[in-house]
Each structure stands twice: as C-alpha cells, then as structure tokens.
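Q: Structural data only, the sequence is not supplied:
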C-alpha cells in the first residue's frame, strides 16, 4: 500500500516537472545553507574539543595595572615569570600541569629555496596535554625539557609531505635554523587539530624544544607576546582559586624583582584564566551566528514560496480530491495523499541540501568567510545528516498540515454534489494576505539589518588609512646566527649595507629600516603602553603605541609630516631622545600648551623625550585611533625594511634574498608582503560581511518578489471578472492598478508594524547578535522604500495581463 502510494505520487509529480524541480531546488538550496551553518555553529559552540579533559585546559593571560586597576600595559605577563612558574608548578595545588609555547617565524637553511616556517618552541607537556596524534615518531621527552639544550624537532604532516615527499626515513633527517641542526624525532598526524591560541590561521610547521625559542633573555620587567602559558587544572580545582593563587605569587615575585624601578611603582599583574574553547573560538561565533540567522531567513522565504506553490497545486487537484471523497476517502486519507507527494519532494531536497552543504563547507575551508576557528575538522557528520532529514521531515509535515487545513473537506463534498459549478475550492483571503505579510515582514527586517552591517563594513573598506597603500612592501628579515655572533654595532652596519644595496635597485624609490610597523603580518597587533605628560609618580598618563625606524622608513610607510621636522640618520643611529607624534596626541599636548619642544615622560619616571614633529593620524583596520609615538632607531634584532617602488614597478622576495645573500649568507627574508595584501588580510572580515549581506539582501528580494508575484497573480485570477466589469464601465488601467495596489498595501502595512516591533526588540540586543545600526531609522526607511518599490513593481507585473488588454478578455476569462 505504501509503495503503491509512493509510485502514484511519483507519477503525478512527473507530469508537473516545473513544479517538482522548482520545489526541490528552492528547498534544497535553502536547506543546504541552513545545514552548513548549523554544522559550523555546532563545531564552534557545541562540539567538544579533541583534547582529553579539554574543559580543564586554560590559557593564562594578564595585564599590568595600577592600584586603581587602570591598565598600564595590556597583554602583560613577565617572560621570566612564565618560566619560573612553570618550574615551580608543584607549588600550585590547583594546577595539574603547565606547558609553555613560544611562537615565531624562521628561515630553514638546509632545504632548497630556504622556506619560511612557523615555529613553535614548546615544553614536553604541550603535546601531552593535547594528546596529539602522531604519524611517525614521538613527542619530546622529559629529558628534552627546559634547560636540556637538546636540538630535536617535530614537524607537521604538511611539512613532511611537501618538503620531504612523505619519506618514511624522515626521522633520520634534520632541519637547520640559525645554524643549529635539529634532528627530527616525530611527525604529527594529518588529523591533528592544533589549537589556535595566537594569531588567526596560525598553524605550526616545526616544533622545537623550548630552549631554542626565538625571544630575548627572559626578564621580570619585560613581556613576551610570543609566549603562551597553558594550564591544566585538577579535576576538583576552581579556576578562580587557581587564578588568585597564581596572581598572588606573580605579584610577590614581581615586586621583589622590580624593587626600585619607577616604571613598576604601584603596579601589579592582573591575571585571567581563559578556557581553551573560549580562546579558540574567539569572536568567530558572532560570524557563524550571523550566517545561521541569514540561512534561517532564506529558508523562511523559500518555505513561503513553496507554501504558495503547494496551495496553488492543491486548488488544481480539487476535482481529484472530490472523487476520492466520493469513494470514501476521509480527511486523514487526503492528508496522507499530500504528505506522500511532499515527502518525495522534500526527501530529494534533503539529498540536494547535503550536496550544497558540502560545497559551502568547502568554500568555508578555502577561506571565503575569513579565518574562522576549527575549520580544519569541519565536515558532514552523522548528526548533520540526521539534522537535514529531521528538518526536512518536520517541514514536510508542517506544510502538509497547512495545506490540509486549507482544503475544507465539506466544501470538497459540496463541489462534487453541485458538479463543480461555482463552488471550487479556493485559498482563503486570510491565508493569501498572511503569505504576503510574512514575505514582506521577513524582507523588510532582513534588509534593515543587512543595511546596517553593510554600511559599517563598507565604511571600514573605503576609509582612507593615511598610509601609502600602492607600490609599498614590508620585508621582515631573519639574521640567523648573527644575533649571537655579531655585536649590535656590527649588525647595524650590515643592515645599513643591505639598505644601500636595495636603494641602488632601479625600481626602488625609497627604502628604510625599522621595527614592527603599525600594521603588519602579525594580525593580533601589539599591546599599548603608557607615558606621562609630567614627571613623577602617576602624573597624567596616556596610552600609546610606538614604532621605531629611520626617516626613510616612515616616509616609505606613508606617514605625512605636517609640523616640525623628520629624524636625521644620526638620531636613528644614536637612539636620540626625540620623537615624532601623531595629531591625536598633538591635540592633547596643545590643550596643555606647546607641541613642538614638549616633553613626554616614561611611566613613573623623570626620563623624558622631546617632540620634534607631528604627523597625520593613520586609520588602520581593527585598530582604534590612539596616540602614536615614532622613535628614531635602527633595530638589529628583528628588523623590517620598508620599500617603496616606482610606479608600475615591483620587487620580489627572491630578488631581495639574492641581494641579502651577497651581503651575508645568514641574512634571509622570512616574511614579504605588499601593503595592499596586508590591508586586504586585515579587512577580510569586513569584506566578507559586506559581500554576505549584499548577496543575502539580493536573494531575499528575489525570493520575496517571486513569492509575492505568485500570490498577487492568484488574487487577480480570482478577481478577473470583477476587474473586467470595472474596465468595461469606464475604469482606466491606472485606476485598476491603484485598486489592486491598495489590496497589496494592506498586508504591507501589517508587515511594517510587525517589523518595527521586531527591530525594536533586536536593538535591545545591540552588540550580542547584530550591531546597533540595525535600529537606525534611516536604514529602516531605506528598506521600506525598497519594499514598497518591490510591491509596486510586482503588482504592475502581475496586473499587466489585465490592464494592457481590452476588458472583453477579462470578461471571457482569457
């Protein structure tokens, strides 16, 4: 019986190919979007991390604050404190284990083309805490821990495949960094899901023992943003208790180690234990929830259209229903008839949705939505398939119930008794108006939210940065063993020689040397620090970020000098106590008196620097407008060279490397990017948001237009004779159009009122799901204008057959 019903339903659907294909594709695409975003949100918010006891894994973060809890330096944990607390882990009863990770980028010196690798210097506990799967070899042992000076390494699966061709004898080979040969003892498995605790999209290529971390000698008064301290709490331990225990110990040690240092007077470290999942997911959940909300809206619009199609088909099938009723079919039989037909359509749509979801997941993994967390392990799983089938089944039953409610059984019987004359089954006026109101409500609300998001993202994309974006390049240098083998003065002379050689290239306009620029490949950026307008303890402090370099470095970067003078080369070589400030800081100084010649003081100190120039503010992606101080210096540890080429000219990493090798074989480029590429990387999330909201708005408008057109066309078909009579007694086409438009504007009024209520509720959430621009009256009015235009256009298109032809055609039902 069931098989026969399915076969009969299939035969009926084969006779209506356009109806069948339209429903399957519409629902398949919309449901596929929902399934993929459900899978993404499950992965980010609900799926457990693939590490044992992941809920007990914590990342230690901190800040330097004063007695009033005012932040003096964000992201501050003394590097020496991290090492000492690691060694004294047994003193903390709440902590089961501590691991250290120090990340850096280095140039491998033995492989062809000298590739650049992401390096992770770790203690043995790191891999043990993560229970990292291995393709070959082993973890670091306790004999290779802190202080052992054992030159051993582990490599990632991708490095093994790309640079060692998957050779199983790789454990007998070495990699070379800064002149040290590291014996490879292990290869992580391809399924290893490395926790991203630092910069987005960071994936370690090579792990070294912690003794070979690429950081200056640890000090209590210096932070190290490359170091991450991971804790595993005991099962019964409270994170708050562990935090206070560590914080008290850190501050006791900090006060002892910095006694007499004015910069640390009245200062303490404030710690925070961040759960692994919170750190890994970050703000990716906001993006994923926005995508989920968008997919739900698309599905609602698609369902409204499908509902209209199914109801129209039900009207066409009224005679078949009447015959079945005459043969004894009850309402439950008619419901089964509808469910069987819709079940076939929705099953096919569910299958297509899985294909669509797979394609969307592939796009997400390729980076189309930016650096989202945990994409490496994102894939269709059993729960995803179950979700797709259950959602499809629930929608099928819901739609079948709606249709069966619209098919009044008694009316069907009366139609049979009256031979079908004048008593045909119709979709009720209330249902038709609800369909239009629902379409318009969704469309109006969605457009308002999308306009707010789009405007914010577009402003970020179009904003002038104040730096040179075209024909400029950032070149980060690696000096290899020269950091240990040469004195600071020798390295400085070597770098100046390299700079002279670069300037001699015909395509180079300007080139200068400095430290990390205000925007670079290091996406997380750097913490702010504090200085004072007056000498002494706690005297009118302000936050700032500093950049060191030569005058030509800042010129190539694009800072525009508007007052005073630039640095001289002598000032950069001698690290003179002069600075150039931005307008943001100059405005604060102007309120206090002079700008040029003003003195700025180190925190809690009498040491000062003199302001000799003012540059324009720069506006960088994801960074607040803050006081900036530019310092004359030639960094010799991890220098950057800023290059500006002539118009329509370029320069390559290989070309620079060849020039550096001729100066000294240890010098290499470890990161090379154009400013255009860097800005695109930092603006990726805004670009994704603008494209996503634009596409979502267009799709919503198109789907809404299709759905509203169908309902309007049906309404006009029911009123065809009436409209023909009006036209035959003198009504003009404009009069008839206005009459139809008035009918369509009634459900629009309902949608407008409902949309206003919904958006007022959403505005209360503001920063939770959508930005507060969603409540902007301007966006709402623009959206309302777009929807009114849409309704007018759809009304005109649906009424064209009536008003563009003589009234006789309408009276004849043609």
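A: Alright, I've got the coordinates. All of these numbers come straight from a predicted model, not from anything done at the bench.
Q: switch to C-alpha atoms for all contacts and neighbour counts from now on
A: Will do.
Q: My reading is that residue 571 is in a helix; is that accurate?
A: Yes: note on residue 571: a helix contains this position according to DSSP: H, G, I helix; E, B strand; the rest coil.
Q: Distance of it relative to residue 578?
A: In this structure, residue 571 lies at 8 Å from residue 578, with CA to CA, to the nearest Å as the measure.
Q: Got another one to weigh against that:
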C-alpha cells in the first residue's frame, strides 16, 4: 500500500506538469467511456436486466404461427391450453384496446389492457390499493370491474385513497374500481395501459360471437412448472395443436401449417430491438478502442520524451517492474478520472436517449444508472487504463541505458521501436474508424433509399385522427354509420377543407386480415385460404388520400349495407390472383361471407406493411358494408392541417359532445415516424463514426507533428546539404500516407467481414455496397492527406541556420 500511495503521488505530480496533454487524454477517454456507459445502460435495460417478476426465466410467450406470419391467439386456443396442459403452472392472456372514459374530467380515450384474472397472480403483481380480479369477474356473467394504473390514479383521480369501490364510466358502462397498481408495476411485454379489465373475451371492434369463431386477437403467456423445460412444453403444445385442429376443423387458424410454440418472453419482446442494440454496442466499443489507441500514442510520445528520466531512475537501481508499475499507475489514474467524467457524460447521454429515442426503446424498459452500469463503468475504466498504458510502459522499460545517458541532455531521437509503435497505433485507429465510417455510410445509403420510397399516397396537407366510438352507446352498425356520415358531411362543408374520409386503419400501419377465395382459385376450406389485408373506407377515401385508380370505379354512396357486396383490390392482389387479366368484374369471397363480392376497381398499391416492405395483397370494402366503431378520420386541407384541428373537433362535438378525438397527427408525421428507427440507428452510428474519424485524424496529425518536432535537426542538415524543401514535404507526407494507406487497407478487410451484421437493418442495399466501399475510403484519404500536409508544411519551413545553431 505504501508503494501504491507513493506511485499515486508521483503520478499526480508528473501529470500536472503537462496539463494540456493530460486534459486531452482525459477528454478523449471520457468521451469513449461515456459513450460505452450510455449504450450499456440501454443494453442493460433491454437485454440484461431481468423482468420485474419472480423467476422471469420461467415465463414464456405462446404463439401460433404458420410459415408466412404470426397469428394472434384465439379464445378457443387459450381455453384448450389453459384446461389441458401439464407443462405450465399458470396460463394467462392479454390484449390491448382503447375505451372512452367519461366523468371526472374531459372525455378521453384511454389505453386499456384486457387481461385474464390469472395474469397478475402469475406475475406476482399485487395492487397497492384493493385486490386482484376474481375468477368470476373474468367471465361474461361477471360484473364490470377495473384496476387503475398508478399514473391515471394520480393524474385523473388525484391519488384519491378512497377510489376503491367507486364507479368510473368506460364506454358508457358503469365499472367498479377494485384496485390500484403500485408505481413500480411494469409490464415490458405489453403496450402502456391506464386501466386493466378482466373482460379479455371482449373487444371493442368485435362481437363476442365473432371472437369465438377464431379471431386471433389474444397474446398468451405462461409460467413453466419447476421441473419442465421449454423443450418439453413445446412437445406438449404440438399435441395440443393437433387436438385443436381435430376439434375445430373450420377455424381460420386450423390450417396444417399453423403451429403453436413457446419461446422465452424476453426473446419475444426484444427480438426486433436486439440487433440494433448490438450494432450500437459494437460501434461504441470501436470508438473506445480508437480512443485507447489515440491515448496510447499520446502517452508514448510523452514517454519517449521521458527516456532520460527513466534511464536515470534505472541507473539508480529502479527495476523494470518498478518502472512499469509506476507508468501503469499513471495510466490507471488517468483512466479513473476519465471514467468519473465518463459516467457523467454517459448519464447525460442516457437522458438524451430517453427523450430523443423514446419511441425506439420498448415500453417498460426504464433507462436507469444502476449498480450494474456503475460496475461496468469501473471495469471498463480499469481495462482501458491497462489497454492504453501497457504499450508505452513496455516500450520505456526496454530503454537503452547507456545510449540515453550518453545523450548528455540533448533530446534523444526517437527509437525505431517507438516510431514503429506509434505508427502501428495510428494504423489501428484508422482501420477501426474506417470500419465505423463504412457502417455509417451503409446506413446512410440505406436511409437515403428509404427517403425516396413512395408511400402510395400524398402526405402533404393531410390530417389524421382516431375516433373510437363507445360500443355500448353505438352498439348497432346503423348507429356507427349514421355518426360517421354526419361527421364527414359536417367537416367537408367547413372552409379550408378540400375533402374528408374515414378508414379502419392508417397506411403504413398494421392491417386487419381475412381469408379470401378469389375467382379461379381452388375452393378449399376456410382455414386453408390465403389471408389478405382488408380495409373499410368511405367513398371519398381515394380522393382524399390521392391514391389513383388503375381501372374501374371508386365506391359510391349507394354501396351500402342493402346493396350487393363490392370490393376494390390493389394492384398486387390483381397480379397475384388474376395475372394478365382484368380484375374488374371478378368476384371474391371475403371471410365467412356467403355472397361473393364484385370487384369494381383496381387501385394503385399503398404501402400497407411499412415503408421498408413491399405492399401485400389488399382489399378495400365500403365502410357501410363493413362498419367499425373505431375509425381513422382523414382530412385533406387547403390550409395548414394543424390550423383545421379546432374546427374539426367542434364538428365532432356537435354530433356527440362526449366523443373524444385522439392521436391527431399529420400524414407527414406518420410517414416520418415510419423512418424513425432507421434514422435513429443511422444518426447514432454516424455520430460515433464522426468521433472515430476525428480521433483518427488527430492521431495522424499528432504522430507526424511529434515526428517533425523530433527531426528538426535532421531536416536542417538535409536542407544545408542541398535538399530542396519539396523533398522534405514529400518525405513527411510519404511517412503519413504509408500509415494512412496501411490503415485503410486493414480497415477495408475488417469492414468486409464485420458489416455483414448490418444486413437485417439495411434497406435495398447490401453490406458490401460497392459505392460505399469506394467513396468512404476515398473521402477518408482526402481528409487524411490534409492532416498529413499540415505537419509536412511545417517541416518544409525549417530554417537550417537556426536549427544547426
């Protein structure tokens, strides 16, 4: 301990003698450690931290899927697994919904979770006030009850301690509050919900009869028995799936290709996010390695200037191990201070990520600076200190004692090994930074291609909002139709409004699907028919969205419930089922409807699975032939869309003063939101690569500047013996360009191997895109040439007479 304290005191004195170099080292390391701490905070929250339930590794997600897609769970499947399984302690289901909440404030639509009574006990989530649901309350005959989230209890009900037993109105139904969840209750596997209800067998858009006919709307989770593993559970699910097909041969999800499978709940939740987090983790590790190489280069320059001091200490009896220990102590001291600064930078970066990237981080994963993050920061600081300190320490430990002392106070020239070491560090920096720059270039190229994607409609001056009717107040289709027709008529008559329409869903978002049987296709059972997207729209939808018709006609006002069924198909549907033929006049059996629908038009494709995916086959039905209680209002304006919101709200209130309007946004915001995740990853990786480029260029400049400073006498002699200044310029630039070209060559080879991990996040480009692999190194070379030229120009201006004196 005495030796350690002595080394620390000596290290502090030594570092304070070179404040500018010490500050440069601290800032370089703090940025690298801070970036790693911030991204580790995300990785820890999303990938490492256990779910907030007892034995979370025993909780699985049970899904049914075929080769093409994943299907939601059905009531019949849930009841089969719940009643006949032997692998699970408990089975539960949930689905999200939106209901209108009235009373005690402005009417509003709130997100709710419909859960089976078994879910909260399974997860060991107990209410802060009140109780959990009883089994009787989770039946159609049970009385309407609800449990409030802590957030809505505090905001809407002002944390009323007597809330349990009171009545709230959900979709015009008096509902008794039986509990309030604690503030720390989190459900990372489901969207945010303000209210929980045990009526999982209901859905605001479906009748109970339709739900029992095989509609896949439920999400199923289960807790494994202690002696059962997931392999055994899946074997049993295979048998239960076979039993389901035998008992329900006509169900839509009874196709032979549909299978049930249990997977880890965490894997199911974070599966889509994991590749992005790993990409960011790799990027910040590269930045830290570059920072370490940069700092090692700076310390090696400083160490070479201390060769005489080290030689003197060795001559006085200091052993090699003592010298290495002292130099490593100085490095660890720098790393400790930089790590402390890095934690602060990481905390600030994490706060920024929580705000700026909130939509990209799954719900229920709070970004907190906990003990694991602090332990990681300490560990990475220690490893960083060893990484950047060991090379200069070993270089100095091999100092030539006699040669150094014979210099008699003159500045010793750089040893060949020191020169090679510094050049090697610069080559490593360049190679690593080039890998990051190429990754950023690939993401930028992918994003630029995504920006050019035509969504299939005109987003400018288009306003969207969600209008969800109470299924109690507007229980009959005629009531829903009358409400929306009245609203559309009123809004269309307002000044500044060009047209208005409604649709069941918005473009670029998840669609409802249904099995179809098209003319010319083999007549197979319902469960074996292909599924296509289905959309209910009002007559002026194509005009409002500015989606062109390729043939046929749009819907008319007389395409109502009393008229023969009609549909409009998109181009993909027409090509898929009637290639080379006219689709107009063909017929399609939609779902369980007994009468085939007549195709009256073919519309251009609209992106119905997001911008990054090709459009799938899609059917449009008249809203009056397929009414929904939850519709999206679309308004094409002549004025700025947000300026029309107040007038639109007023017209809806004129029809029903208790009807809330939610999710108001422009179509441009909708399109922009679909690009948010690739933009998020691109900007972060781009920021890290820019940092890496700066560090690498500083490394090139620093090495050459130091080399020029040490070789001033050599350059003066060369000039005195007749060399011209151009020769000096070429000599220094050659030295720099050898390092740069070596780094670029190494970086290209590394990039070819590593960028393949980006394949899953690239759009319409490959991980070996030739344009990126040519342009990025070329631009890097241009910047590096400039960094090389500055010290070379300084070498060229050396005055021989002054230098020789």
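A: On my side now, so go ahead. These numbers come from a predicted model, not from an experiment.
Q: quick revisit: who has more neighbours out of residue 571 and residue 578 of structure 1?
A: Taking neighbours as other CA atoms under 10 Å, residue 571 of structure 1 and residue 578 compare with residue 578 leading, 21 against 17.
Q: Show me what the more buried one aligns to in structure 2.
A: Pairing criterion TM-score structural alignment: the partner of residue 578 of structure 1 within structure 2 is identified as residue 566.
Q: just to revisit the earlier point, tell me, what's touching residue 571 and residue 578 of structure 1 both at once?
A: Between them, residue 571 of structure 1 and residue 578 share the neighbouring residues residue 632, with contact defined by CA atoms under 8 Å, 6 or more residues apart in numbering.
Q: The alignment partner in structure 1 of residue 485 of structure 2 sits in which helix or strand?
A: Under the alignment (TM-score structural alignment), residue 485 of structure 2 pairs with residue 496 in structure 1. Using DSSP states H and E, the secondary-structure element containing residue 496 of structure 1 is helix 488-503.
Q: how much does that helix stray from structure 2?
A: Taken over the aligned residues, the distance from helix 488-503 of structure 1 to structure 2 averages 1.8 Å (mean CA distance after the TM-score superposition for structure 1).
Q: roughly how far is the helix or strand just after that helix from the heart of the chain?
A: Read in the C-terminal direction, the helix or strand following helix 488-503 of structure 1 is strand 508-514, with elements assigned using DSSP H and E. Centroid separation for strand 508-514 of structure 1 versus its chain: 33 Å, with CA atoms, centre = their mean, to the nearest Å.
Q: corresponding residues in structure 2 for strand 508-514 of structure 1?
A: On structure 2, the counterpart of strand 508-514 of structure 1 by TM-score structural alignment is residues 497-503.
Q: Next, the mean deviation of the matching stretch compared to structure 1.
A: Between stretch 497-503 of structure 2 and its aligned partner residues in structure 1, the average distance after superposition works out to 1.6 Å, using mean CA distance after the TM-score superposition for structure 1.
Q: quick one, what contacts the match of residue 578 of structure 1?
A: When contacts are counted by CA under 8 Å, 6+ apart, residue 566 of structure 2 is found next to 559, 597-600, 621-622.
Q: Tell me how many other residues crowd residue 505 of structure 1.
A: Residue crowding around residue 505 of structure 1 was assessed by other CA under 10 Å; the count is 12.
Q: what's the following helix or strand after the host helix or strand of residue 793 of structure 1?
A: If you go by DSSP H and E, residue 793 of structure 1 is part of helix 777-803. Secondary structure here is assigned by DSSP H and E; on that basis, the next helix or strand after helix 777-803 of structure 1 toward the C-terminus is helix 807-811.
Q: Now do that next one: which elements does it pack against?
A: Packed against helix 807-811 of structure 1 by the contact rule (3 or more CA pairs under 8 Å, 6 or more residues apart in numbering; DSSP states H and E) you find helix 720-728.
Q: Report the mean deviation for the helix it packs on after fitting onto structure 2.
A: On superposition with structure 2, the average gap between helix 720-728 of structure 1 and its aligned counterparts reaches 3.9 Å (mean CA distance after the TM-score superposition for structure 1).
Q: Just give me the match in structure 1 for residue 681 of structure 2.
A: Under the alignment (TM-score structural alignment), residue 681 of structure 2 maps onto residue 689.
Q: picking that back up, if I look at the match of residue 485 of structure 2, how far off is residue 190 of structure 1?
A: As judged by CA to CA, residue 496 of structure 1 and residue 190 of structure 1 stand 43 Å apart.
Q: coming back round to it: closest one to residue 416 of structure 2 out of the contacts of residue 566 of structure 2, please.
A: Minimum separation from residue 416 of structure 2 among the contacts of residue 566 of structure 2 (CA to CA) is found for residue 621, which lies at 79.1 Å.
Q: How many residues are close by the closest one?
A: 25.
Q: ok, it - contacts?
A: Residues counted as contacts of residue 621 of structure 2 (CA under 8 Å, 6+ apart) are 534-537, 566-568.
Q: Secondary structure class of it, three-state.
A: Look at residue 621 of structure 2: counting by three-state DSSP, its state is strand.
Q: burial of residue 557 of structure 2, as a residue count?
A: One way to gauge burial is a neighbour count; for residue 557 of structure 2, by other CA under 10 Å, it gives 10.
Q: I should have written residue 409 of structure 2 there, sorry.
A: By other CA under 10 Å, the residues close to residue 409 of structure 2 number 9.
Q: And residue 667 of structure 1, by the same measure?
A: 24.
Q: Next, the buried residues of the longest strand seen in structure 2.
A: For structure 2, the strand reaching the highest residue count under DSSP state E is reported as strand 88-102. By neighbour count on 16 or more other CA atoms under 10 Å, the buried set for strand 88-102 of structure 2 is 88-102.
Q: okay, among those residues, which ones form the most distant pair?
A: Of all pairs drawn from the buried residues of strand 88-102 of structure 2, the one with the largest separation by CA to CA is 88 and 102; the distance is 39.4 Å.
Q: Name the nearest of the contacts of residue 621 of structure 2 relative to residue 502 of structure 2.
A: When the contacts of residue 621 of structure 2 are compared for distance to residue 502 of structure 2, the smallest value, 5.6 Å, is given by residue 537; criterion: CA to CA.
Q: Contact partners for the corresponding residue of structure 1 for the closest one?
A: The criterion is TM-score structural alignment: under it, residue 537 of structure 2 has residue 549 as its aligned partner in structure 1. In this structure, residue 549 of structure 1 makes contact with 512-515, 572, 630-635, judged by CA under 8 Å, 6+ apart.
Q: quick one: which of those residues has the most company?
A: Counting neighbours by other CA under 10 Å, residue 513 comes out on top of the contacts of residue 549 of structure 1 with 30 neighbours.
Q: rewinding a little: hang on, the match of residue 681 of structure 2 in a helix?
A: Yes: under three-state DSSP, residue 689 of structure 1 sits within a helix.
Q: I am finished for the moment; much appreciated.
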